Structures are given as C-alpha cells and as structure tokens.
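>>> Sequence first, predicted model second:
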Amino acid sequence: MELADVRDDLDRELISEREIVDKIAELCRAIERDYEGRRPLLVGVLKGAVMVMADLARELKLHVDMDWMAVSSYGKSTQSSGVVRILKDLDSDLAGRDVLIVEDIIDSGLTLSWLLGNLQSRGAASVKVCALLRKPDAAKVDVPVEYVGFDIPNEFVVGYGLDYAERYRNLRGIGVLAPHVYS
C-alpha cells in the first residue's frame, strides 16, 4: 500500500520507499564488514520489525540464521509504557552466538534496554542492535545501537511495519500519523 492511499490519515510523508531501500543496503554493507566470516543470528522483534528483517536478510551477502521474539510495551497507545511483556520467546539457544537484534524503531529505549539485558544473560557471544528508526528526543535511557537507519523527530510514525492499532503496517514508506486518527 502506498502512503498516498491513506493521505487523509497522515500529516506528511517522512521517509520514502526508495530511501528505505537505499538505507537497508547501506546498513547491510556495514553488517557484512563487521560479521565477515561469522554467521550471526538475526533476532527480529515482532511485529514491527517484520519488513526490516525481511529486507535486511535478503540484502545481506552472508549466511544468517533468523529467529523472532515478540515483546510489547505499547498496547494501543502511542507511547511506550516501559513495562515489557514477552509475547513470544526465541526458539534458538543463544549460548556462544553472535546476535543482532533487528528493530523497526527505538523510541524511549526502555524496551530495547530490557531486551539487550535479557539476551546477554542467555550467554550470547555478542549482542548488537540494528534499528531502522531512532527517536533521539524520546530517549529515556541510553542504549548502544551499532546500526541506525534514520534519526527521526519525536512524532508518531506508521508504515513499513510500524502500526497504530494494527493498521498501516503494510505501507511502503513511513509517514507521520495525523493526530485526528489517535485522539
């Protein structure tokens, strides 16, 4: 679905499909350099990271394993509560593995901070983070992120996996959701 298909629900386009494709390729080149000769485990954070994970895995020119974890701190709100619930845990054993967490967006950093600690405690050799989007002005905790696609303003965005009440995930670009939609 194109951003134009939901124009009345958006304030504006923030990132185009082309910009996303180009940024994913750029991130993959850096990941390939850093993981040369290794086979990292990509851990996608459901549901938002589905698009990022799929495109990242297809663009990478190295073998990777993939697993998924679902955690929630949003519900139907537009802001993270900071209270993390595991909705689906990993199937993979992390002991001795190089883990790359794949995130759609880093907002407050609270969920990601919790997730980093959780995965590190499982004996991973390394745990790094790749996020398509980061909101520096929304950060409540400092979280190390090795690979960042775009720093964006502290606005509620949808598209390319990001949703509001399970809508807009299938937009090809990323737009700023109009307040009348969630007010």
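In hand now; what should we look at?
>>> From now on I want contacts and neighbour counts done on CA atoms only, so please keep to that.
Noted.
>>> all strands of the chain, in order?
With DSSP state E as the criterion, the chain has strands at 10-15, 41-46, 65-72, 85-88, 98-106, 126-134, 147-151, 157-158, 174-177.
>>> what's the angle from the second one to strand 65-72?
In this structure, strand 41-46 runs at an angle of 30 degrees to strand 65-72, with axes from the mean of the first three to the mean of the last three Cα atoms, to 10 degrees as the basis.
>>> which helices and strands does strand 41-46 pack with?
helix 50-59, strand 65-72, strand 98-106 (3 or more Cα pairs under 8 Å, 6 or more residues apart in numbering; DSSP states H and E).
>>> Who are the contact partners of residue 59?
24-25, 28 (Cα atoms under 8 Å, 6 or more residues apart in numbering).
>>> Look at residue 93 and say how many residues are nearby.
10 (other Cα atoms under 10 Å).
>>> Next: residue 71.
Count around residue 71 with other Cα under 10 Å applied: 19.
>>> cool, and residue 48?
Counted with other Cα under 10 Å, residues neighbouring residue 48 total 22.
>>> Identify the residue spatially nearest to it, adjacent ones excluded.
residue 161 (4.4 Å; Cα to Cα, 6 or more residues apart in numbering).
>>> Could you double-check that residue 42 sits in contact with residue 94?
No - between residue 42 and residue 94 there is no contact under Cα atoms under 8 Å: 11.0 Å.
>>> Put this next to the first one:
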Amino acid sequence: MIMTDKNNFEKRIERVLISEDEIRQKLAEYGSIIDREYEGKPLLLVSVLKGAFIFLADLSRNISIPHEIAFMAAQSYFDGTTSSGNVNITLDIAQDISNYNVLIVEDIIDTGRTLSLIYDKLRARAPLSLKVITLLDKPERRVVDFNADYTLFTIPDHFVIGYGLDCGEYYRNLPYIAQYRE
C-alpha cells in the first residue's frame, strides 16, 4: 500500500505522547550519562534497524566522547501492529566486538523477544561490556524477562509511531512519538 493522501496520513495520529522537546531533553541527559560512564573506554553503539536509526543519530550527536557505530536489523512486526512472535535477524554486524564496550541502541522494547535475541547473540561474542539503551519501554507487553539498562521513556500499551517507529513503513519521519489510530 502506497500512502499518498496527507489527510489520511494525519488521521492516523491519535495523539502525541512524547513531544519533540521532551525527546531532545532526554537525549541531552542520557548523552551526558554515557559520556561519564564510557569516558576513556572503547565504545561501540549498535543500532537495531530500522526503527532506531533516528534515535541513534540524535543520541550519537549528544555523546561527546569518541565512539563507533554498527548496525543490526531484526524483524518481528512485518506489516502489522502486533508482533508476530517470530524474530528474524536480517542484518548482523561482522566486526569483532571483543575489544569494545557495546551499547545496543533500540527504539522500543515491547515483548522483549527481539532484544533478548540480539543481546544473547552479542553477549556470545564476549564484548568488554554489554548494555542496552532504549527510547521507549512498554513493560505491560513483556513476554521475555528483559530490561534495558537505560530507558528514556516508559509508555502504556499503545501502538506508537514517529521518531523512527513505523506502521507499514510510514510515520518514521514524525519528530515526536504519537499513538497510532487503528
């Protein structure tokens, strides 16, 4: 489905949950935390595509210490608004991470399946340390016992769009987090 009607696009936004300013403030706060924690340490940010790409870019700009970036991609939603329960790693990082402190950068923790799989996969490669930062956490939806080390926002069980998060590949460009109207 190709969406060309702007009115229909906007009608799918139920309400803004987290504003652009709120996101910007949290990014500055967590950039400073990461600067302090990883000062003088080799840091690798591993972004989970596609949803976390905007979060990664803005977080990276708020981190003043040297760091590298890598990408992984996983898919569990396909084209719906609920997780399929199946997780496919569609892009893996090839570099040796054993000499890095790895920080997984995730857009949202929902059921926890995707992030748990990625975390275990990276942990098996013996990084110096391994932590997770997530933009959003939906603890009500958790089916796997997994929690991030850093969470910018905890949200209720709504399907959300914007700031990299999509529905059918649309809405990633919104500068805020909104509840999707189904």
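Arrived safely. Bear in mind that the values here come from a model prediction, so they are computed numbers and not experimental data.
>>> Would you report the TM-score computed for these chains?
Remark: TM-score between the superposed chains equals 0.92 [TM-score structural alignment, normalised by the length of the second structure]; 176 aligned residues with a Cα RMSD of 1.5 Å.
>>> which ones are touching the residue nearest to residue 48 of the first structure?
Applying Cα under 8 Å, 6+ apart, the residues near residue 161 of the first structure are 47-52, 104, 168-171.
>>> now the second structure: which of these match?
Mapped onto the second structure and checked by both residues aligned by TM-score structural alignment, their matches' Cα atoms under 8 Å, the contacts of residue 161 of the first structure keep the contacts 47-52, 104, 168-171.
>>> Please identify the deepest-packed of the helices and strands packed on strand 41-46 of the first structure.
Highest mean neighbour count of these: strand 98-106, a mean of 23 (counted as mean count of other Cα atoms under 10 Å).
>>> In the second structure, what stretch matches that one?
Per TM-score structural alignment, the counterpart of strand 98-106 of the first structure in the second structure is residues 101-109.
>>> That stretch against the first structure, how far on average?
Averaged over the aligned pairs, stretch 101-109 of the second structure sits 0.4 Å from the first structure after superposition, using mean Cα distance after the TM-score superposition for the first structure.
>>> Can you tell me the closest non-neighbouring residue to the residue nearest the centre of the second structure?
Centroid check for the second structure by Cα atoms, centre = their mean gives residue 107 as the closest residue, at 1.7 Å. Nearest residue to residue 107 of the second structure in three dimensions, chain neighbours excluded: residue 52, at 4.5 Å (Cα to Cα, 6+ apart).
>>> wait, that neighbour sits on residue 105?
Yes - between residue 52 of the second structure and residue 105 a contact is recorded at 6.7 Å, counting by Cα under 8 Å.
>>> Among the strands of the first structure, single out whichever gets nearest to residue 33 of the first structure.
strand 147-151 (12.2 Å; Cα to Cα).
>>> Can you tell me what the residue nearest to residue 48 of the first structure aligns to in the second structure?
Counting by TM-score structural alignment, the partner of residue 161 of the first structure is residue 164.
>>> what packs against the lengthiest helix in the first structure?
Criterion DSSP state H: the longest helix present in the first structure is helix 17-34. Contacts defined by 3+ Cα pairs under 8 Å, 6+ apart place helix 17-34 of the first structure against helix 50-59, strand 147-151.
>>> what sits up against the match of strand 98-106 of the first structure?
38, 41-48, 51-52, 55-56, 115, 119, 127-139, 142, 164-165.
>>> Quick one: buried ones out of these?
43-48, 51-52, 55-56, 115, 119, 127, 130, 132-139, 164-165 (16 or more other Cα atoms under 10 Å).
>>> What is the corresponding segment of the second structure for stretch 74-86 of the first structure?
Stretch 74-86 of the first structure maps onto residues 77-89 of the second structure, going by TM-score structural alignment.
>>> any chance of the helices and strands packed on helix 17-34 of the first structure in a markdown table, with distance to residue 182 of the first structure too?
Listed next are those as a markdown table, based on distance: least, Cα to Cα, whole Å:
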| stretch | distance to residue 182 of the first structure |
| --- | --- |
| helix 50-59 | 23 |
| strand 147-151 | 23 |
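>>> Would you mind confirming that residue 167 of the second structure makes contact with residue 77?
No - Residue 167 of the second structure is not in contact with residue 77 according to Cα under 8 Å; the separation is 9.1 Å.
>>> aligned partner of the residue nearest to residue 107 of the second structure in the first structure?
By TM-score structural alignment, residue 52 of the second structure lines up with residue 49.
>>> which ones are touching that match?
Here residue 49 of the first structure is in contact with 102-104, 161-162 (criterion: Cα under 8 Å, 6+ apart).
>>> try residue 45 of the first structure
68-71, 101-104.
>>> ok, now with 10 Å
52-53, 67-72, 88, 101-105, 112, 115 (Cα atoms under 10 Å, 6 or more residues apart in numbering).
>>> Repeat that for residue 65 of the second structure.
Counting by Cα under 10 Å, 6+ apart, residue 65 of the second structure has contacts 31-32, 34-36, 38-43.
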